[in-house]
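**Student:** This is the structure alone, sequence omitted:
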């Protein structure tokens, strides 16, 4: 009798354990420890002198596109951004090391969450070989020490299933809400204004934004939104006003992100039509060109 190993052909995930979501103690434990992994204070004002918020966003976009290119699990990017924010909140860092730090955070997060972790060689390639494997390994130890080897951080994704389990929707509806919520969480991770928000609040606000955005009956959306907010606030023990503010901020971020994406798309089309082939001489091999940060 022959035995076949399927791990090389496909990623086989374990099924969700319903006992985890029926037991209220699991959610309570997450709420109890989540503050340990939130950066304390606005580090751009108190710690970082050389790094600006737009630089963080550029590197975050690069990290996200690396994850998309490598088809990483959805947990990798938010966890990597948590490492990056916690490190920047503790250690003054020169901007020329920011992409290296982002690569190291992806390296560590993929080891913890991905079935097939990112390799040092690939990460160096995605930086257009602006860093070396030796630098990556050296900085890996530095980040581990500064984070006190505490890598099992709580992220907003850890709360999604606990929240959705308590909502009165059919499974097909929950599947769509889950997909939109994950997208919103990823978007929040690229914006520095959500850095100090508790993961449970970000997750709850993203669920609320996803549900309201998918609500077909616009006439009752205000009443439904208020009832939904109260229900979500009760699930995660969050203040209603704080949750409303967070959800509004998420919706504003989504709107501005969509506008920016449309503008970039139009600019790209205009550039290709008027200047074909001229830009190929100065293109970076990385998904997002972050060479300006390294100058």
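**Tutor:** Yep, that arrived. Model, not experiment: these values are computed from the prediction.
**Student:** can we go C-alpha only for contacts and neighbour counts from here?
**Tutor:** Will do.
**Student:** Just the residues contacting stretch 151-158, thanks.
**Tutor:** 30, 33-34, 37, 75, 78-79, 82-83, 112, 182, 185, 199-203 (C-alpha atoms under 8 Å, 6 or more residues apart in numbering).
**Student:** list the contacts for the residue most central in space within the chain?
**Tutor:** Geometric centre of the chain, nearest residue: residue 78, 3.1 Å, by C-alpha atoms, centre = their mean. When contacts are counted by C-alpha under 8 Å, 6+ apart, residue 78 touches 155-156, 185-186, 189.
**Student:** Can you name the two of those that sit furthest apart?
**Tutor:** 155 and 186 (10.7 Å; C-alpha to C-alpha).
**Student:** Show me which of these two is the more surrounded one.
**Tutor:** Using other C-alpha atoms under 10 Å as the criterion, residue 155 and residue 186 rank with residue 155 on top: 24 against 21.
**Student:** tell me the secondary structure for the more buried one?
**Tutor:** Counting by DSSP: H, G, I helix; E, B strand; the rest coil, the backbone at residue 155 sits in coil.
**Student:** Please compare the first structure with the one that follows:
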């Protein structure tokens, strides 16, 4: 995991405000597409299958969690306004994954395009992936910098840890990093469910944290409300 160090409360407030700013700028409400011929547009079920495929690939390559979260975000932003034929979906998905890896990973950890094409069994050549990568970048105006649900999960988890030192006492056998890794795996499952695309990443992350708090903290509701208040305050100051 990329960010495992403890953060001070002032730093956490800054990170939350910055993430909320990016989310407010980039997030668009999910509008389910009208049913069409499956040869004409990617269905929600096909989108979910592609995300699960990327999750398996990500696990095999042992890349940072941020890479998968960003790859799914790029994929969804690209697919939302267009009709993409399902036969191109894996090429689109692997191009999004490659862009995310180059954004989030250290240079030496980024797989070569040839390696990625071969190990993923995506069915397209490196040159085809490069062409698709350019299409994705052009469609997104070359702006990949967005706040993902994972960003908020990291921040909310650190906030709980900073104000509730006994949080992990009830989570047997897990240290701070292991517990965050557990929540991250739960988030991966959520990312592969298109019905949850109705939620902002911040609210999805808060929901996961709240469910975890409920299982181990008597004052879970007060902690959840406090996190929600902090998130809403960050958003409030961004409104015109």
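**Tutor:** Here it is on my side, so go on. Bear in mind the structure is a predicted one, so any value in this text is a computation, not a measurement.
**Student:** Give me the TM-score for this pair.
**Tutor:** Put the two chains on top of each other and the TM-score (TM-score structural alignment, normalised by the length of the second structure) is 0.80; 220 aligned residues with a C-alpha RMSD of 2.8 Å.
**Student:** ok, back up a step: corresponding residue for the residue nearest to the centre of the first structure in the second structure?
**Tutor:** Aligned by TM-score structural alignment, residue 78 of the first structure pairs with residue 69 of the second structure.
**Student:** so how far is the helix or strand hosting that match off the chain centroid?
**Tutor:** Following DSSP states H and E, one finds residue 69 of the second structure within helix 65-79. Counting by C-alpha atoms, centre = their mean, to the nearest Å, helix 65-79 of the second structure is centred 6 Å from the centre of its parent chain.
**Student:** That one vs the first structure, mean deviation?
**Tutor:** In the superposition against the first structure, helix 65-79 of the second structure averages 0.5 Å from its aligned positions (mean C-alpha distance after the TM-score superposition for the first structure).
**Student:** count of residues packed around residue 18 of the second structure?
**Tutor:** Using other C-alpha under 10 Å, the number of residues around residue 18 of the second structure comes to 16.
**Student:** which residues sit in contact with it?
**Tutor:** Listed by C-alpha under 8 Å, 6+ apart, residue 18 of the second structure has no contact partners.
**Student:** Same question for residue 91 of the first structure.
**Tutor:** Taking C-alpha under 8 Å, 6+ apart, one finds 47-48, 146 in contact with residue 91 of the first structure.
**Student:** Going through those residues, which ones are buried?
**Tutor:** Using 16 or more other C-alpha atoms under 10 Å as the burial test, the contacts of residue 91 of the first structure include 47-48 as buried.
**Student:** Which one of the contacts of residue 91 of the first structure is nearest to residue 123 of the first structure?
**Tutor:** Looking across the contacts of residue 91 of the first structure and measuring by C-alpha to C-alpha, the closest to residue 123 of the first structure is residue 146, at 21.4 Å.
**Student:** aligned partner of that closest one in the second structure?
**Tutor:** Here residue 146 of the first structure is matched to residue 139 in the second structure, going by TM-score structural alignment.
**Student:** how close does that match sit to residue 80 of the second structure?
**Tutor:** 11 Å (C-alpha to C-alpha, to the nearest Å).
**Student:** got it, and residue 152 of the second structure?
**Tutor:** Going from residue 152 of the second structure to residue 80 of the second structure by C-alpha to C-alpha gives 22 Å.
**Student:** Looking at these two, which is more packed in?
**Tutor:** The neighbour count for residue 152 of the second structure versus residue 80, taken as other C-alpha under 10 Å, is higher for residue 152 (22 against 16).
**Student:** quick one, what contacts the aligned partner of the more buried one in the first structure?
**Tutor:** Residue correspondence to the first structure (TM-score structural alignment): residue 152 of the second structure is matched to residue 159. Shown in contact with residue 159 of the first structure (C-alpha under 8 Å, 6+ apart): 27, 30, 199-200, 203-204.
**Student:** coming back round to it: in strands, which of the contacts of residue 91 of the first structure fall?
**Tutor:** Of those, none are assigned to strands by DSSP state E.
**Student:** Residue 21 of the second structure corresponds to which position in the first structure?
**Tutor:** Under the alignment by TM-score structural alignment, residue 21 of the second structure pairs with residue 32 in the first structure.
**Student:** For the helix or strand hosting that match, buried residues please.
**Tutor:** If you go by DSSP H and E, residue 32 of the first structure is part of helix 24-33. Neighbour counts using 16+ other C-alpha under 10 Å place 27, 30-31 of helix 24-33 of the first structure among the buried residues.
**Student:** swap in stretch 252-268 of the first structure?
**Tutor:** For stretch 252-268 of the first structure, a neighbour-count test (16+ other C-alpha under 10 Å) marks 253-254 as buried.
**Student:** what stretch of the second structure does it fall on?
**Tutor:** Aligned by TM-score structural alignment, stretch 252-268 of the first structure falls on no residue of the second structure.
**Student:** the helices in the second structure, which residues?
**Tutor:** With helices called from DSSP state H, the second structure shows them at 9-26, 44-61, 65-79, 89-104, 113-120, 126-139, 149-163, 176-191, 201-216, 220-236.
**Student:** contacting residues around the last one?
**Tutor:** Applying C-alpha under 8 Å, 6+ apart, the contact partners of helix 220-236 of the second structure are 16-17, 20-21, 24, 156, 159-160, 202, 206, 209-210, 213-214.
**Student:** likewise the shortest one?
**Tutor:** Contact partners of helix 113-120 of the second structure, identified using C-alpha under 8 Å, 6+ apart, comprise 57, 98, 123-126.
**Student:** Give me the mean distance between it and the first structure.
**Tutor:** Mean deviation for helix 113-120 of the second structure: 2.3 Å (mean C-alpha distance after the TM-score superposition for the first structure).
**Student:** Show me which positions of that helix end up buried.
**Tutor:** Using 16+ other C-alpha under 10 Å as the test for burial, helix 113-120 of the second structure gives 113, 116-117, 120.
**Student:** which residue packs closest to the match of residue 146 of the first structure, ignoring adjacent ones?
**Tutor:** residue 78 (6.8 Å; C-alpha to C-alpha, 6 or more residues apart in numbering).
**Student:** pretty sure that neighbour is touching residue 136, no?
**Tutor:** Yes - between residue 78 of the second structure and residue 136 a contact is recorded at 6.4 Å, counting by C-alpha atoms under 8 Å.
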